[in-house]
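[1] how would this look folded up:
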Amino acid sequence: MLDRLQIVKQRFDEVSDLIIQPDVIADQKRWVALNKEYKDLKALADKRDEYVNILGNIAEAKEIIADGSDPEMTDMAKLQLDEASSRLPELEEEIKFMLIPKDPEDAKNVMVEIRAGTGGDEASIFAGDLYRMYTKYCEGRGWRTSVVDMNEGTAGGFKEVIFEVTGEDVYGTLKFEAGVHRVQRVPQTETQGRVHTSAATVMVLPEAEEFDVQIDMNDVRIDYFCSSGPGGQSVNTTKSAVRLTHIPTGLVAQCQDEKSQHKNKDKALTVLRSRLYEMELAKKQEEDAAKRSSQVSSGDRSAKIRTYNYPQGRVTDHRINMNIYDLPNFMNGDIQKMIDEIQLVNNTEKLKEASEVF
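    Got it, this is the predicted structure:
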């Protein structure tokens, strides 16, 4: 472990020197990337310093105890040895977690797509509830959300809503929200008080940069049409909405949120690029899943991952068998506890895989 930590220390020192160089500061993109790397490496470098210090304390204490010439120093050394020895295993586990290679996708922004499933109007209302839950959560994290496209339900909510989330480590936090979300409750339209089950599908796509996915615009059909829904006087009169169809794959992306045709085209292109990128990522995730029996999926849109039971005030995540009996606050965006537990299970699995390295 010390050898790996020494490599981290060398890179940390290198990055520390680079970020103060005038030519690096002038290159804003490179400077931002190096600052993020500096932040990640500093946490590990600090742990490395603590680890080296504890190993030194253990060696020193053992020497004093072995000498035994000064009873008072020997007693102090025994206390120091006990304290350092009890901290060492805990610190080693912390370092192992930190040394697990991060998924390079985790730092990306995302496109979140929520679609009403089975359940008619109630499914659309539930899709709207999920949209509100996620936007509230993002707001609490200081992330910015922006609607790309929406198709409102006839009784409220959305048949489909697509929104962009930008911030720090967004994909790494939200990727496990992908899948089928199921709700059990009495719909407002139900006259006899019966509980109905409805569903909505959530997709979380890492936002792809141009260098991630190259799109030949000769393979893309572009259609312009009038926006629908709220949006001002230009709605239904100006063909500002844009629909892009990727002919080789049949993937379609559209945007009608902006008044500008050009901005809508840019947003639709971002969605299309992310969907193409997600197709390739899904293939890789399937290959990775074949190598291990992970109970936490981060992309299977057909997997039923969570149930929201209103009569019992309970949220159940089926992947980790976790129940939270605080449904109102959960639906108001207080979902961090569930996300933390899912990430913990996933990280534990990764640690088992990497254990032979240490």
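[2] can we go C-alpha only for contacts and neighbour counts from here?
    Noted.
[3] the helices in the stretch 101-250 of the chain, which residues?
    121-141, 170-174 (DSSP state H, counting those that start in this stretch).
[4] Let's compare: structure for the following, please.
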Amino acid sequence: MAIKLPDISPFKARVEEIDEMMNAPDFYSDARRSAAISREQMKLRQLLVDYEALDKAKEQLAENKEMMADPDGDEELKELAEMEIPDLEEQIESLEEKILTAMIPPEETDSRNTILEIRAGAGGDEASLFAADLYRMYSRLAERQGWRVEQMSASESGIDGFKEVIFSISGEEVYKKLKLESGVHRVQRVPETESQGRIHTSTVTVAVLPEAEEVDVQINPQDLEITATRASGAGGQHVNTTDSAINIVHKPTGITVYCADERSQIKNRAKAMKVLYSRILQVKQEEERAKYAENRKQQVGTGDRSERIRTYNFPQSRLTDHRIGMTIHSLTQVMDGELDEVLAALQAEDQRLKIEALMTGPQS
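    Model (predicted):
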């Protein structure tokens, strides 16, 4: 059955607005902005083409049904009209789905590079070991996708684990594919130190932040408390002969970033500032989401780092994503970065819910 699509008028108006922008003499002076707007124009023009094709298919379907209902009509033509109906109905359904998907408001940060923060939670040493496992999992995923990984900061646990590890992933649509990874990841397995073979449950928190640009966040230098210290402890031993570590506190928010991975104080400061910008951007985004808290049921995940999203059960080689009720029995491959099936399922459900929200409109 045909559905009632949202009004196409705002999309037509946006195409006209973009056409005017692209005619401006200085349009191509900002290569990044002009490329983004050109991509938007291409997407919107395809939307209008599909909408016109949908109108024509609906008109043809109505004509065919009218022809079949005509008592004085030619029987051979009626038969041809009836044969065309299934194809027309399938075409209409396909175009409606394509149009609805194209109408979903784009998220500006989807094309951004990403900063991941992985922190050991409950479970002591086992949690820090699993934090290291997740770091490897995302690094292997990045390798498979052709993305680039750069470690920003790490606090090692001394048993080949991480209390915390922060790293950036650069590449095409990284944030779009990884943004639903934020939350609590739970592991169930027998620790190497467990002599009686008992299964332990530990947790690790993952935060996925879109890499911020300076236009997203304005930081007053006077709001920063920057301290250079001597790196120490695991991970910092190779640089602890100079004051190369950097600690930055953003006083208005209380956000603190520490970076000691590089030998250079300048490089550590640059990395710390990149993380700081992204964390402040996340705070702004969370404030925006809070305004629409009643619509959280229309999200696959809220992005809340306290939300338990997934369980990794090693004895049964089972991964379960609790948000979409998905269970797969290929944990070894997943831990080696083969996350495509899970990520695709999450994106599909997220898109389905967004289409549902688009159709129902704002909730009162």
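[5] what's the closest of the helices of the stretch 101-250 of the first structure to Lys78 of the first structure?
    helix 170-174 (43.6 Å; C-alpha to C-alpha).
[6] which residues in the second structure does the closest one match up with?
    Counting by TM-score structural alignment, helix 170-174 of the first structure falls onto residues 174-178 of the second structure.
[7] List the residues that contact Ala354 of the first structure.
    Contact analysis of Ala354 of the first structure by C-alpha atoms under 8 Å, 6 or more residues apart in numbering lists Ile100.
[8] which position in the second structure aligns with it?
    Counting by TM-score structural alignment, Ala354 of the first structure corresponds to Leu358 in the second structure.
[9] Contacts only, for Leu327 of the first structure.
    Tyr308, Asn309, Tyr310, Gly313, Arg314, Val315.
[10] Thought Asn329 was touching the last one, still the case?
    So the one you mean is Val315 of the first structure. No. Applying C-alpha atoms under 8 Å as the test, Val315 of the first structure and Asn329 come out as separate, 10.7 Å apart.
[11] So which of the contacts of Leu327 of the first structure wins on neighbours?
    Neighbours here mean other C-alpha atoms under 10 Å. Within the contacts of Leu327 of the first structure, the largest count is held by Tyr308, at 25 neighbours.
[12] What does it correspond to in the second structure?
    Counting by TM-score structural alignment, Tyr308 of the first structure corresponds to Tyr312 in the second structure.
[13] Kindly report the same for Gln80 of the first structure.
    So, by TM-score structural alignment, Gln80 of the first structure is matched to Glu84.
[14] Tell me which other helices or strands the helix or strand that its match is a member of touches.
    Element membership of Glu84 of the second structure [criterion: DSSP states H and E] is helix 75-103. If contacts are counted by 3 or more C-alpha pairs under 8 Å, 6 or more residues apart in numbering; DSSP states H and E, helix 75-103 of the second structure sits against helix 31-69, helix 340-360.
[15] What does Ser38 of the second structure correspond to in the first structure?
    Alignment note (TM-score structural alignment): Ser38 of the second structure maps to Asn35 of the first structure.
[16] In space, what's closest to its match - neighbours in sequence excluded?
    The shortest distance from Asn35 of the first structure to any non-neighbouring residue, by C-alpha to C-alpha, 6 or more residues apart in numbering, is to Ile19 (6.9 Å).
[17] Tell me who's in contact with that neighbour.
    Ile19 of the first structure sits next to Ile25, Trp31, Leu34, Asn35 when contact means C-alpha under 8 Å, 6+ apart.
[18] Just name the closest of those to Met338 of the first structure, please.
    The closest of the contacts of Ile19 of the first structure to Met338 of the first structure turns out to be Asn35 (C-alpha to C-alpha; 29.8 Å).
[19] Just give me the neighbour total for the closest one.
    Look at Asn35 of the first structure: counted by other C-alpha under 10 Å, it has 15 neighbours.
[20] One more: Glu75 of the second structure?
    Residues within reach of Glu75 of the second structure, counting by other C-alpha under 10 Å, total 13.
[21] The one 4 residues further on too?
    Counted with other C-alpha under 10 Å, the neighbours of Glu79 of the second structure add up to 13.
[22] which ones are touching it?
    Counting by C-alpha under 8 Å, 6+ apart, Glu79 of the second structure makes contact with Met68.
[23] Tell me how far it lies from Ala131 of the second structure.
    Distance of Glu79 of the second structure to Ala131 of the second structure, given as C-alpha to C-alpha, to the nearest Å: 65 Å.
[24] same question, Ala35 of the second structure
    38 Å.
[25] try Asp261 of the second structure
    Distance of Asp261 of the second structure to Ala131 of the second structure, computed by C-alpha to C-alpha: 18 Å.
[26] picking up where we left off before, what about Ala35 and Ala131 of the second structure, which has more around it?
    Neighbour count, other C-alpha under 10 Å: between Ala35 of the second structure and Ala131, Ala131 has more, with 28 against 13.
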